[in-house]
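# curious how this folds, go ahead:
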Amino acid sequence: MPAEQPHLHLLAKAPLPGQAKTRLMPLLGAEGAAVAHAELVRHCVANACRALPAESITLWTALDHAHPLFGELGAHFGIAMRAQPEGDLGARIRHALTSTPGPGMVMGSDCPSVTNDLIMTCAQRLDSHEVVLLPAEDGGYGLIGTRHDYPGLFELIPWGSDQVMAATRQRIEALGLRASYPATVWDVDRPADWQRWKGILAPV
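Sure, this is the predicted structure:
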């Protein structure tokens, strides 16, 4: 275990048809995409709870903070729930990281390739690095962890583009921070990603 266990923050939308995983709708329809999103969120939370104790995990909710899925996960796993604030993704990530003392990590709920072992590896890397990142194949990242508050990591980043990771690497270098990149991961955004997940990672 790391010398100082980081707090893990998970970001998740409520699985509302037409508002969650919309790029899966051509394959699954609005209802199916919402069901798929709920499956990914459950998988993410279960993985997180295999890596860290429940008191070190917070699920940050969006769209419908009282959605039954969130109640189910809170009751089953005993993790804390908080509402995501307004603002772009960078502002929401930084808000989560600074909401708890000590080192912290943030990940989304649609990246099933981030395993519990990988979460623990990232936690351990924060003992010797200021920043840990899991670059994603699409140009973003699946997890970011920091030892302290570095506002510049999240300012003027082209969120939603394939340049997020590149811009963040440049910012890390400009700030003179030591960073670790333990693995490259992939998330579920498009029909091909969903089929990859069901074919490779989903339980038989």
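
# CA atoms for contacts and neighbours, from now on please.
Noted.

# for stretch 116-132, the distance to its chain's centre please.
14 Å (C-alpha atoms, centre = their mean, to the nearest Å).

# just stretch 8-15 next, same as before
On C-alpha atoms, centre = their mean, the centre of stretch 8-15 falls 7 Å from that of its chain.

# which helices and strands does the helix ranked longest in the chain pack with?
Using DSSP state H to define each element, the chain has its longest helix at helix 25-51. The contact analysis (3 or more C-alpha pairs under 8 Å, 6 or more residues apart in numbering; DSSP states H and E) places helix 25-51 against strand 7-13, helix 68-77, helix 116-125.

# give me the buried positions along it.
Neighbour counts over helix 25-51 (16 or more other C-alpha atoms under 10 Å) mark 25, 28-38, 40-49, 51 as buried.

# right, and the helix or strand after that helix?
Per DSSP states H and E, the first helix or strand lying C-terminal to helix 25-51 is strand 57-62.

# now that following strand: buried residues?
By neighbour count on 16+ other C-alpha under 10 Å, the buried set for strand 57-62 is I57, T58, L59, W60, T61, A62.

# quick revisit: to M107, which of the helices and strands packed on helix 25-51 lies closest?
strand 7-13 (5.2 Å; C-alpha to C-alpha).

# contacting residues around H95?
With contacts defined as C-alpha atoms under 8 Å, 6 or more residues apart in numbering, the neighbours of H95 are P85.

# show me the contact partners of stretch 58-77.
For stretch 58-77, contacts defined as C-alpha under 8 Å, 6+ apart pick out 7-16, 38, 42, 45-46, 49, 54, 79-84.

# tell me the spacing between W197 and V45.
Applying C-alpha to C-alpha, to the nearest Å, the value for W197 to V45 is 16 Å.

# ignore the last one, H7
Distance from H7 to V45, by C-alpha to C-alpha: 14 Å.

# picking up where we left off before, tell me the most buried of the helices and strands packed on helix 25-51?
strand 7-13 (a mean of 25; mean count of other C-alpha atoms under 10 Å).

# this one as well, want them side by side:
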Amino acid sequence: MAEQNKAQRGRNRDLLIVFARALYAGQVKTRLIPAVGERGALRVYRQLLERTLAAAQRFPGDVELWIDRPDVNQMARARRSGWTCRVQQGADLGQRMAFALDQGLQSHDRVLLVGSDCPLLDRAYFQQALRALAGAEVVFGASEDGGYVLLGSQRPGLWKRNPFSGVRWGTEHALKDSVSSLQSRSRRLAMLPALWDVDEPDDLTRAINAGLLVG
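Reported below is the predicted structural model:
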């Protein structure tokens, strides 16, 4: 028992999971392709991903990179940072997030999961999410387009089976649908201030004008 308690004290309580896509032209930022082409969309995504990973470097806990398919470049990037790299599991986004959160909460007390499309994520936002989990079982980081840029939890049993039913992923209803799906299972939900991510050409222009990305 003493050894178990010592191991518990020695581990990081918190984990940040970054969901990322493999770096293949034509497979990332597809809504930007009509405006900037496949190579241009890949270049934009590389910048977004690097901003997210730079923010992850400052996370006060452990970090894991989860990619949608095997990618030697992403795996090497994770190794250089001292992170675990894993492949996402599930037929849709809800299943993939639930699986990742369930896995993370087997070894950590609090887990945050983010994508790699938001250039505004930073240590302060992560810490705000962790503070919210002091009184909530689930925290969402909203995005202005009706989706969300962050999902966190400190309740392991919630994610054993995918709790997201009928969520209209990739639409302005994603956050509302996700909250509705979870409210029957958890009544302690927290919401962070909305950020914005880069999906459409107008978002890209906004990010360039703000000095967050290079055109």
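
# which among the helices and strands packed on helix 25-51 of the first structure is found nearest to P151 of the first structure?
Closest among these, using C-alpha to C-alpha: strand 7-13, at 17.1 Å.

# could you check the angle the closest one makes with helix 25-51?
160 degrees (axes from the mean of the first three to the mean of the last three C-alpha atoms, to 10 degrees).

# in the second structure, point out the residues matching the longest helix of the first structure.
Matched against the second structure by TM-score structural alignment, helix 25-51 of the first structure falls on residues 33-59.

# the corresponding residue of the second structure for H95 of the first structure and Q57 of the second structure: what is the separation?
Matched across to the second structure, H95 of the first structure falls on F99, judged by TM-score structural alignment. For F99 of the second structure, the distance to Q57 of the second structure equals 23 Å [C-alpha to C-alpha].

# next: G94 of the second structure.
Taken as C-alpha to C-alpha, the span from G94 of the second structure to Q57 of the second structure is 26 Å.

# what does V114 of the second structure give?
Taking C-alpha to C-alpha, one finds V114 of the second structure at 14 Å from Q57 of the second structure.

# so H7 of the first structure touches A51, yeah?
No: using C-alpha atoms under 8 Å, H7 of the first structure makes no contact with A51, being 11.3 Å away.

# find residues that contact each of the two.
Joint contacts of H7 of the first structure and A51 (C-alpha under 8 Å, 6+ apart) do not exist.

# how many residues are close by the nearest residue to V214 of the second structure once chain neighbours are set aside?
In space, and not counting its chain neighbours, V214 of the second structure is closest to I208: 5.7 Å by C-alpha to C-alpha, 6 or more residues apart in numbering. Using other C-alpha atoms under 10 Å, the number of residues around I208 of the second structure comes to 13.

# any idea which element I208 of the second structure lies in?
helix 201-209.

# how big is the offset of that helix relative to the first structure?
With mean C-alpha distance after the TM-score superposition for the first structure, helix 201-209 of the second structure departs from the first structure by a mean of 1.3 Å once superposed.

# which strands and helices lie in contact with that helix?
Judged by 3+ C-alpha pairs under 8 Å, 6+ apart, helix 201-209 of the second structure is in contact with no other helix or strand.

# the first structure: matching residues for that one?
So helix 201-209 of the second structure sits over residues 191-199 in the first structure, by TM-score structural alignment.

# give the contact list for the aligned residue in the second structure for A83 of the first structure.
Counting by TM-score structural alignment, A83 of the first structure lines up with V87 in the second structure. Contact analysis of V87 of the second structure by C-alpha under 8 Å, 6+ apart lists W66, I67, D68, R69, P70.

# what's the burial count for the fourth one?
What it means is R69 of the second structure. Counted with other C-alpha under 10 Å, R69 of the second structure comes out at 15.

# tell me the spacing between the match of H95 of the first structure and Y24 of the second structure.
From F99 of the second structure to Y24 of the second structure the distance is 24 Å (C-alpha to C-alpha).

# go on, V87 of the second structure?
16 Å.

# what's the answer for L121 of the second structure, then?
24 Å.

# ok, these two, which is more surrounded?
L121 (24 against 12).

# the more buried one matches what in the first structure?
Match for L121 of the second structure (TM-score structural alignment): V114.

# part of a strand, is its match?
No: applying DSSP: H, G, I helix; E, B strand; the rest coil, one finds V114 of the first structure to be coil, outside a strand.

# hmm, it is touching G142, no?
Yes: between V114 of the first structure and G142 there is a contact at 7.3 Å, judged by C-alpha under 8 Å.

# and the residue nearest in space to the middle of the first structure, what helix or strand is that in?
The centre of the first structure sits closest to M107, judged by C-alpha atoms, centre = their mean, with a distance of 1.6 Å. If you go by DSSP H and E, M107 of the first structure is part of strand 104-108.

# hmm, who's touching that strand?
In contact with strand 104-108 of the first structure (C-alpha under 8 Å, 6+ apart) are residues 6-12, 93, 96-98, 123, 142-147.

# make it 7 Å
By C-alpha atoms under 7 Å, 6 or more residues apart in numbering, the surrounding residues in contact with strand 104-108 of the first structure are 6-12, 93, 97, 142-147.
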